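J.: Predicted model follows, preceded by the sequence.
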Amino acid sequence: MAWATFYRCWTRWLALILLSLLGAGAWGDTIKLSDQFTSEAIGRHLRVLDDTTGKMSLADVQAHRHDSRWEDRHSDNLNFGYSRSALWLHGELVNLASQQQDWLLGMRYPLLDYLDIYVVWPDGRVQHHASGDRRPFHTRSLEDRNFYFKLNLRQGDHVQLYVRVQGQGSLQAPLEVSTPAAYEHRAHVEQLLLGIYSGALLAMLVYNLLLCISLRDKAYLYYVAYISLFGLTQYTLSGLAFETLWPNAPIWGNQAAPIFMGLAGWSLVLFSRQFLNLHTHWPRADLAMLALQWLYLAAVPETFVLPYAIPIKIVTLATIVTPVLLLIITVGLLRKGVQQARYFLAAFTVLLLGVLLTALHMFGIVQRNFLTEYSMQIGSMLEFTLLSFALAHRVKLAREENERLQMAHALELEHRVQDRTRDLDKAMNELTRANERLQELTEQDALTGLKNRMFLSERMPEVWRQAQRWHTPVSVLMLDVDHFKRVNDDHGHLAGDEALKQVAGVIAHAVQRPGDHAVRYGGEEFLVLLPQTHTVGAAHIAETIRLGVQSLDFRHEGKPIPLTVSIGLASVVPTIDLPPQALLNAADQLLYQAKQKGRNRCALNPEALATMPRKSGAAHKPQAQHAPATPSESLKPAAGQPDPASSARS
């Protein structure tokens, strides 16, 4: 009966699992990169395909992209534990940012054997990045202990992202997208944390080495060996050793981790047996530790003859067992009355927590976060501190108190420095934002949102010089709202302000090309600067603006208010002896002509600049030959439209 109940429950669970797998082929979310985007782990947006053969190519994966084998893991930092398969990740990237085009795509796990990233554009173009600690360090796009690649996406680019990861160790894929600024900030913080940890570890090593030389105690000798080998282990696991010590030896770089882990565990067991004097206090426990000691040592030569996955699993499991066994032994010794075991109890309690979190993370049981990523460093540093405290207590109690006070003072000073640095960074960020906002305000008209005359005075000389250099035309539209004083007098200044906003919106909509600028010139007067634009093109834009303003359905307090603009258009290919103000004066004169001829029209005259004054001392030569060959004309209202000139004359 019990077996029948178990069978029914098991089949129900199996059915639920199969249903979830059948629905796992859905596409992941599109990763949208915006102007506010800085850095994000994108694991939850990716789908995962388990390639058990390890032989699938990009073309194979693309051909099976709708296969039901794809599944979602719903985790930012993907962790697959010890898997022999090659795993493919798929997602979509779209750049919606208007300013940012350079991005960094990174995998923040330095122990990954093989990493291949494919970025596929809609036109079939493929960008491939190959990296991993089984490949020489110089093959990486960026000199970083993690794997980061440059990705250039223009605004609107929508690409497919395929990532292949494979390795014999713990297979993790914490993929993230970041801006260069966010990447540099995070790298700086990580380097700071690793520097603090390395400095503290080195200080502990030197201090205990001096005590070892002074006291000639075996326990100190084993302890110094343990600190050194543990430091090398962490240096290897962090990827810094491959970056700085053996960048051109990927095979050794891959074998170094289990070797140093085995030697570090071996030295830890030696130190524990010596410090606790287990041979005397508890012989059976000493035999258990001796067996563990040889297990660590046996994993070292196995690394050279067996696949990487076997020795790394052995030393990882042994690393979990060691603090648990030491915890049991120290509790037993305390019950036997061995007082020095209390230091071991405290030290290996914190180490056990750190080791357990790290091991569970490597086996894929818990997900990646700050605590699991740095738990070994935190736990080991606390362990080293407590063990050094225990050793120092054997020498002199007074020295122990002095070290505690110095450490507390150093931590307090560090916190103060961090607080001051944080306040300073905050003040600098606020000042930078204020300066940027001030720059925007000084170049932008507050009412209409267009550029102002200050912007024009800064931009016009640059446009003029470029046009002189490349012999390209420059066109200017000078616009004025017709009968604007009547709008203010009849409907009030609020209506006038709203009318200016409406006109500015039409102008801004018509002026879309990069390099063209719409400016509020003053009052109801506007100016449009059109570099590299002939008279014909400028006339088209002018007529678009005129018709757009004429067709506005502008009302204030329910009353319709007709709006029209008069436009003066001047165009010229600048020469050395012709100042920019000549073009503005010509456009202003043509604007006056448009108003004189009845308003709501564009007046243009390509020959207008021929009579404009040159710079002082320059020869007064006519420049008509530089202007586009367009006849002098006045663009009148389109057929069927009312002629504002007749109403103006009446």
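T.: Right, received. Where do you want to start? Numbering: from 1, shown residues only.
J.: When you work out contacts or count neighbours from here on, use the C-alpha atoms and nothing else.
T.: Fine.
J.: what's near enough to touch T432?
T.: Neighbour list for T432: empty [criterion: C-alpha atoms under 8 Å, 6 or more residues apart in numbering].
J.: Where does it fall, secondary structure wise?
T.: For T432, the host element (DSSP states H and E) is helix 397-443.
J.: ok, now E92?
T.: Applying DSSP H and E, one finds E92 within strand 86-95.
J.: Output the contacting helices and strands for that strand.
T.: Using 3 or more C-alpha pairs under 8 Å, 6 or more residues apart in numbering; DSSP states H and E as the contact criterion, the neighbours of strand 86-95 among helices and strands are strand 30-33, strand 47-51, strand 158-166.
J.: what comes up buried for that strand?
T.: Of the residues in strand 86-95, those scored as buried under the neighbour-count criterion (16 or more other C-alpha atoms under 10 Å) are A86, L87, W88, L89, H90, G91, E92, L93, V94, N95.
J.: cool, and stretch 453-466?
T.: When burial is assessed from 16+ other C-alpha under 10 Å, stretch 453-466 yields the following buried residues: R453, F455, L456, V463, W464, Q466.
J.: One more to weigh against that first structure:
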Amino acid sequence: MSPVLRLFAILSLSLLPAIALPYGPVPEAGCPILEATDPESRQSLMHFVCFYSAAPGDPAHDAHSPDDLPENLNWRLASGHDLVFSHTKSVYWVRLNVENTGSRQALWYLKLNYPLLDEVTFWQTGDGPNTHLVTGDQRPFDARGIDYRYFLLPVTLAEGETRSITLRVRSSGALNVPLTFETPEEVIAKSNHLTLTHGLFYGALLVFAVFNLLLFFSSGTAYYFYNAFYMAAMGLFMFAMGGFANQYFWPDSTGFANTSIPLSLALCALSMTLFGRSFLEVERKTMAGTAMTALAWFCIGFLALTLLLPYSKTILLNTVLALSVIGSLFVIAVVRWRHGYQPAMWYVLAWLVMLLGGLIYALAAFGYLADFLAREALMQVAVGGQVVLLNYAMVQRWRLLNEKLLEVEHNARTELEFKVHERTAQLRNTMRELEKANRQLATLSLNDSLTGLHNRRHMDNILPELCAEARRTRQPLTLALVDADHFKTVNDTWGHAFGDTFLQLIADILTRHVKRPRDVAVRFGGEEFALLLPGTDIPGARKVCEAILHDIATTSLTSPDGHAAKITLSAGVASLAHGEDRTSLFDRADEALYRAKSRGRNRVVVSDHSFVDKA
């Protein structure tokens, strides 16, 4: 057994002695007389009260005044106990004899501290004028004569006067007749005390209900609305049970005075169920969810029955319903707690307090426990404790949800950072690959794929820069155009593949002889090549070209048919003149190449045309 259930069992067993009837009937030997001026006697009022229970069929049941009572009526002493009776159809007659032994006339109040009595009739007989007051919650509220939630009978006694006060009480439910005999000062003092207590209780309920309602409107969370609904319904139930609803809400609606109590009790049961299912996060398709759905429909059905059945039945049915709902919610909360739902712990404690308080209050309301005022105060303490625990449970639930949210946010941030890091690494790899590809593309765009030499595009890009540098530094810049002799014959004789091999040979020889870092060898046509030689004058360029021509002329390749194949080159050389642009330089080199071809090939010709600056 869990500690909570063990505690509940112990507390329940402790109530068993209180459930016993508070008194046994004692034959009356004569109702004693209460000395009204003696405070101790007033405190012991129930030792001076006599009563008689008139069941249906008894002549006293149909009597409507003390004069109609049989003379041999078997009055019984209350023997110091409150007059508390469970549900009964009997009519109860109560008698109290009071005497003023003081030296002056004084006023006292006989107060019946239970507002839920259908019919209460007071008679005063004695030395002075007889008075008669008919009231009860089945009559308009102003029938009480004094605007007070309980029943007050003013008793004025002259010096030495003795009066007999008789009450006829009937009610369709349980019957409580807790009587006190007080001075006006005592009535006011107790009323002020109760006003403060009730003001704090109902004010706190109202504040909590409005606060939860505002939380619902701001967050849209359903259990805030259900909690506000529950506190409003519980407040209305306690307000009706305490007599305030009859005093302030419907003082003239005598038919609704009783109906409002089981009706508000059924609303309490419905709101408890809805709040419990929402707060405990019970899934609808589970056994607990099915049970709570059934409870909710039972509550709705009992609400409808409350408007159809008499009060004596609906108050019993709805009380059983409310206690069943409380017990069911308690069990479901324990199960949810055992399943690891931490907010259920405070929910269990809240409903444990409510279950015990509600059970005691129900026993008092149905006449199985005395001292209804104390039970009402205990119920208020239980409701207040439950409301505090429920709201604390919601705070804990919010805290856990917030922690989960922060954990989810932290995990999401960590995962996001990891993904960003991963994506950044992938992006860096992609950028490196892209850069590499760009370099490869740049190389492919500026280099000849067959020979590996720079291509015409590279020469077009770099030649203007070399020309500008030469003019700026006044250093020589020489351009040599080299062309393979009779290369078409090679392609026609041995095929283009062998021709490509010759072109690669030429490129290798050019690369061997163009050694300086800034010298550039270019293939800008099929068998046409160019040498860009910055810082090299005509004699130096001529020497380089003659070495290249000699090298290629003395090198042979084995042709596809097995014979040795050779090829020669022709070269035209031109040096950049003052004020000359790259186009003119290229044209002069090309003209020198043309003359080398026309003079028999396999030779180097230097441009002999001087450049004239037209500017």
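T.: Thanks, I have the structure now. Quick caveat: nothing in here was measured; it's all calculated off a predicted structure.
J.: Among the buried residues of stretch 453-466 of structure 1, which are located in helices?
T.: When DSSP state H defines the helices, the subset of the buried residues of stretch 453-466 of structure 1 inside them is R453, F455, L456, V463, W464, Q466.
J.: Leaving out sequence neighbours, find the closest residue to the second one.
T.: Think F455 of structure 1. Nearest-residue entry for F455 of structure 1: E443, 5.0 Å, with adjacent residues in sequence omitted and distances by C-alpha to C-alpha, 6 or more residues apart in numbering.
J.: Tell me how many other residues crowd that neighbour.
T.: By other C-alpha atoms under 10 Å, the residues close to E443 of structure 1 number 18.
J.: try L590 of structure 1
T.: 25.
J.: Let me know the secondary structure of the closest residue in space to it that isn't next to it in sequence.
T.: Nearest residue to L590 of structure 1 in three dimensions, chain neighbours excluded: G568, at 4.4 Å (C-alpha to C-alpha, 6+ apart). At G568 of structure 1 the chain is in strand, as set by DSSP: H, G, I helix; E, B strand; the rest coil.
J.: What's the separation between G568 of structure 1 and F149 of structure 1?
T.: Using C-alpha to C-alpha, to the nearest Å, we find G568 of structure 1 at a distance of 52 Å from F149 of structure 1.
J.: okay, the two: which has more neighbours?
T.: For G568 of structure 1 and F149, the more surrounded residue by other C-alpha under 10 Å is G568, and the numbers stand at 29 against 21.
J.: That one and L151 of structure 1: what is the separation?
T.: Taken as C-alpha to C-alpha, the spacing of G568 of structure 1 relative to L151 of structure 1 amounts to 46 Å.
J.: now swap in Y82 of structure 1 and tell me
T.: With the distance defined as C-alpha to C-alpha, Y82 of structure 1 ends up 30 Å from L151 of structure 1.
J.: how near is the residue most central in space within structure 2 to L317 of structure 2?
T.: The centroid of structure 2 falls nearest to L401 when counting by C-alpha atoms, centre = their mean (6.2 Å). L401 of structure 2 sits 38 Å away from L317 of structure 2, taking C-alpha to C-alpha as the criterion.
J.: got it, and Q342 of structure 2?
T.: In terms of C-alpha to C-alpha, Q342 of structure 2 sits 34 Å off from L317 of structure 2.
J.: same question, I462 of structure 2
T.: Counting by C-alpha to C-alpha, the gap from I462 of structure 2 to L317 of structure 2 is 104 Å.
J.: More neighbours: which of those two?
T.: When neighbours are counted by other C-alpha under 10 Å, L317 comes out ahead of the other of I462 of structure 2 and L317, with 16 against 13.
J.: what residues are up against that one?
T.: F302.
J.: Trace L532 of structure 2 over to structure 1, please.
T.: L532 of structure 2 maps onto no residue in structure 1, with residues paired by TM-score structural alignment.
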